[in-house]
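Chemist: structure for the following, please:
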Amino acid sequence: MTDPAVLDQGEKRSDRALVVNEIFGPTVQGEGPSAGRRCGFLRLGGCNLSCHWCDTPYTWDWRGVSDAGAAFDPHKELTARSIEDVLAELLAMRVPLVVVSGGEPMAQQDRLIPLLRELSVRGIAVEIETNGTVIPSDAVLGLGVRFNVSPKLNHSGDPEHRRIKPVALRKLGETPGVAFKFVCQSLADLAEVAALRDDIGLENIWIMPEGKTQQQIGDNMRTIADETVRRGWNLTTRLHILAWGDKRGV
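Modeler: Okay, the predicted model is just below:
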């Protein structure tokens, strides 16, 4: 889990600052309903979970608990950036869509509001990738953001009480265009998704194979594809991995 003191770095500089890991693009959204759309990425630092297979451990793993096998240095990975600087870098990409990811970006939702507002008035769509553990504020909900919610399953390694927050998931499920995207490795994972759907009332479900290589994605896709379709759910791959491998900043 991220040390709260790390996330406070931005507040020490400015209450309008964001704790940023990286900004990159133009690229394409690699996952979910918008896969293939040209976009820019804003990746924020810090996470309240610690998935062992996380594909962005450099945003939160300062202790070496993930499968990356190494501890990352927050002083190298995170930077406090003003809203003005972040906005200028994103606008320079001339993209119709900005994806805000992490880490867990909703940990900084109040700081995000000025940026989301500026993007909205310029007609730029925004998607927020979230693990679904943070209840969105009314201020964020009023800005027309679309949420791609990825609740973590048992294979993430975190206990259920940390990774599944029904109140937050139900609130996010009421937002326009929301998609629930689950990282899956096996048929047992799909059964776990079905149980969550029934317990919480989730709709617009997308299943994505876990993997950081083309082979892993292909193997897991073949395992889950038929059953995903049989259950009436959507299937997505990870375009960025297929195109660029596990390279950062693309």
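Chemist: rest of the way, CA atoms for contacts and neighbours
Modeler: Fine.
Chemist: and the strands in this protein?
Modeler: In the chain, the segments counted as strands under DSSP state E are 17-28, 38-44, 79-82, 97-101, 125-130, 146-149, 179-184, 205-209, 234-235.
Chemist: next, the angle strand 97-101 makes with the first one.
Modeler: Here strand 17-28 runs at an angle of 130 degrees relative to strand 97-101 (axes from the mean of the first three to the mean of the last three CA atoms, to 10 degrees).
Chemist: hmm, back to that, with mean neighbour count and distance to A139 as extra columns, can I get the strands of the chain in JSON lines?
Modeler: Output for the strands of the chain, formatted as JSON lines (neighbours: other CA atoms under 10 Å; distance: least, CA to CA, whole Å):
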{"stretch": "strand 17-28", "mean neighbour count": "21", "distance to A139": "17"}
{"stretch": "strand 38-44", "mean neighbour count": "23", "distance to A139": "19"}
{"stretch": "strand 79-82", "mean neighbour count": "19", "distance to A139": "20"}
{"stretch": "strand 97-101", "mean neighbour count": "22", "distance to A139": "17"}
{"stretch": "strand 125-130", "mean neighbour count": "21", "distance to A139": "14"}
{"stretch": "strand 146-149", "mean neighbour count": "23", "distance to A139": "14"}
{"stretch": "strand 179-184", "mean neighbour count": "24", "distance to A139": "20"}
{"stretch": "strand 205-209", "mean neighbour count": "24", "distance to A139": "26"}
{"stretch": "strand 234-235", "mean neighbour count": "20", "distance to A139": "30"}
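Chemist: sequence B follows; please return its structure for comparison with A:
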Amino acid sequence: MLHPIPSLRRILLVLSLALGLLAPVAATSVADAAGEPKPTTLKLSVSYGDHVGETYYVNVVVRGPDDEPVSGDVVFTGITDGNPVALSPAGVINLDAVATSNDPVAVTATYQGNSEYAGSSASAATTPLVTPYFSPDPTIAKIGPGLKLTLTLSTHAKNFVGAPMAGVPVVFTLFGPGNNVAPGPAQSDPSVVVCRAVTDASGFASCKGSGLLGSIVSILSGAWAAWDDGTLRSIGHHTKLPVIVTG
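Modeler: Got it, this is the predicted structure:
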């Protein structure tokens, strides 16, 4: 004869399962879920490499879901020999190489992941032939009534292979006498912006300014210069402009 208590327990268990009051334990446990690799984000930037022979720079930063640095290796295409490169303790890799042509250099970086973090990847490329080079067109300095100078400044912008560049913002500036560098923080003497212009379809830019005759001393001891305003990722390319004085 069956004991009534165990039989009652079996009946209650069957009823509970049938009514959904109890459910089987899932195959994936909390510990298993916690053991899955965390997602990562790989940020890749490629800069410079404007033309053959110029160095381009590759920067990789890999972060976990809480913006924490991760460890492990990154494999590259487009730079290095294909062997894995280890991330620094900050989760960063910096590389550089020399462009072998005037074509874009495509770079892909793939983080290999590890037992804690999942892999991730990103791609980028250089943008060649965008740095302007300026022609030394003469500055026309005309002396008018009241010893006032009227200045006409001009230049042509071309890229490394000599193609005209349209839409280049050009700043025409008077150098200080002791300067051999483009206007900016590296200058030891003040500089004066005379006027600004943007190159047309032929790469030509021109504008006018004015000053007193006394400025001619500065013009002859220094130089007028044409340089771009940095919006084209320039590293300070400029040229000095010769001066022609007319009455």
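Chemist: TM between them?
Modeler: Here the TM-score for the pair of chains, by TM-score structural alignment, normalised by the length of structure 2, is 0.22; 97 aligned residues with a CA RMSD of 6.4 Å.
Chemist: the longest helix in structure 2 is where?
Modeler: Secondary structure assigned by DSSP state H gives helix 4-19 as the longest helix of structure 2.
Chemist: ok, now structure 1?
Modeler: Per DSSP H, structure 1 has its longest helix at helix 214-230.
Chemist: return the set of buried residues in it.
Modeler: Q214, I217, N220, M221, T223, I224, A225, T228 (16 or more other CA atoms under 10 Å).
Chemist: any chance of these in CSV, with distance to I207 of structure 1 too?
Modeler: Conversion of these to CSV gives the following (distance: CA to CA, whole Å):
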residue, distance to I207 of structure 1
Q214, 17
I217, 12
N220, 11
M221, 9
T223, 12
I224, 8
A225, 9
T228, 7
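Chemist: helices or strands up against the longest helix of structure 1?
Modeler: The contact analysis (3 or more CA pairs under 8 Å, 6 or more residues apart in numbering; DSSP states H and E) places helix 214-230 of structure 1 against helix 187-196, strand 205-209, strand 234-235.
Chemist: just want the angle from that helix to strand 179-184.
Modeler: Angle of helix 214-230 of structure 1 versus strand 179-184, following the same axes, to 10 degrees, is 120 degrees.
Chemist: just to revisit the earlier point, reformat the strands of structure 1 as JSON lines; add distance to D110 of structure 1.
Modeler: JSON lines is the format used below for these (distance: least, CA to CA, whole Å):
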{"stretch": "strand 17-28", "distance to D110 of structure 1": "10"}
{"stretch": "strand 38-44", "distance to D110 of structure 1": "13"}
{"stretch": "strand 79-82", "distance to D110 of structure 1": "14"}
{"stretch": "strand 97-101", "distance to D110 of structure 1": "14"}
{"stretch": "strand 125-130", "distance to D110 of structure 1": "13"}
{"stretch": "strand 146-149", "distance to D110 of structure 1": "16"}
{"stretch": "strand 179-184", "distance to D110 of structure 1": "22"}
{"stretch": "strand 205-209", "distance to D110 of structure 1": "27"}
{"stretch": "strand 234-235", "distance to D110 of structure 1": "32"}
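Chemist: what's around T173 of structure 2, how many residues?
Modeler: 22 (other CA atoms under 10 Å).
Chemist: same check, this time on L12 of structure 2
Modeler: L12 of structure 2: 12 neighbours (other CA under 10 Å).
Chemist: can you map out the helices along structure 2?
Modeler: Secondary structure of structure 2 (DSSP H): helices at 4-19, 30-34, 215-221.
Chemist: could I get the helices and strands packed on helix 214-230 of structure 1 as TSV with distance to D85 of structure 1?
Modeler: Shown next, in TSV, are these (distance: least, CA to CA, whole Å):
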stretch	distance to D85 of structure 1
helix 187-196	39
strand 205-209	33
strand 234-235	36
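Chemist: of all the ones you listed, which one is nearest I128 of structure 1?
Modeler: Proximity to I128 of structure 1 (CA to CA) singles out strand 205-209 among those, at 15.5 Å.
Chemist: which strands and helices sit next to the closest one?
Modeler: Looks like strand 205-209 of structure 1 contacts strand 179-184, helix 214-230, strand 234-235 (3+ CA pairs under 8 Å, 6+ apart).
Chemist: got the end-to-end distance for stretch 141-152 of structure 2?
Modeler: Start-to-end span of stretch 141-152 of structure 2 (CA to CA, to the nearest Å) is 7 Å.
Chemist: in structure 2, where's the longest strand?
Modeler: Scanning structure 2 for the longest strand, with DSSP E as the assignment, gives strand 148-158.
Chemist: and that one, what does it pack against?
Modeler: When contacts are defined as 3+ CA pairs under 8 Å, 6+ apart, strand 148-158 of structure 2 packs onto strand 133-134, strand 139-144, strand 204-212.
Chemist: in the longest one, what's buried?
Modeler: By 16+ other CA under 10 Å, the buried positions in strand 204-212 of structure 2 come out as F204, A205, S206, C207, K208, S210.
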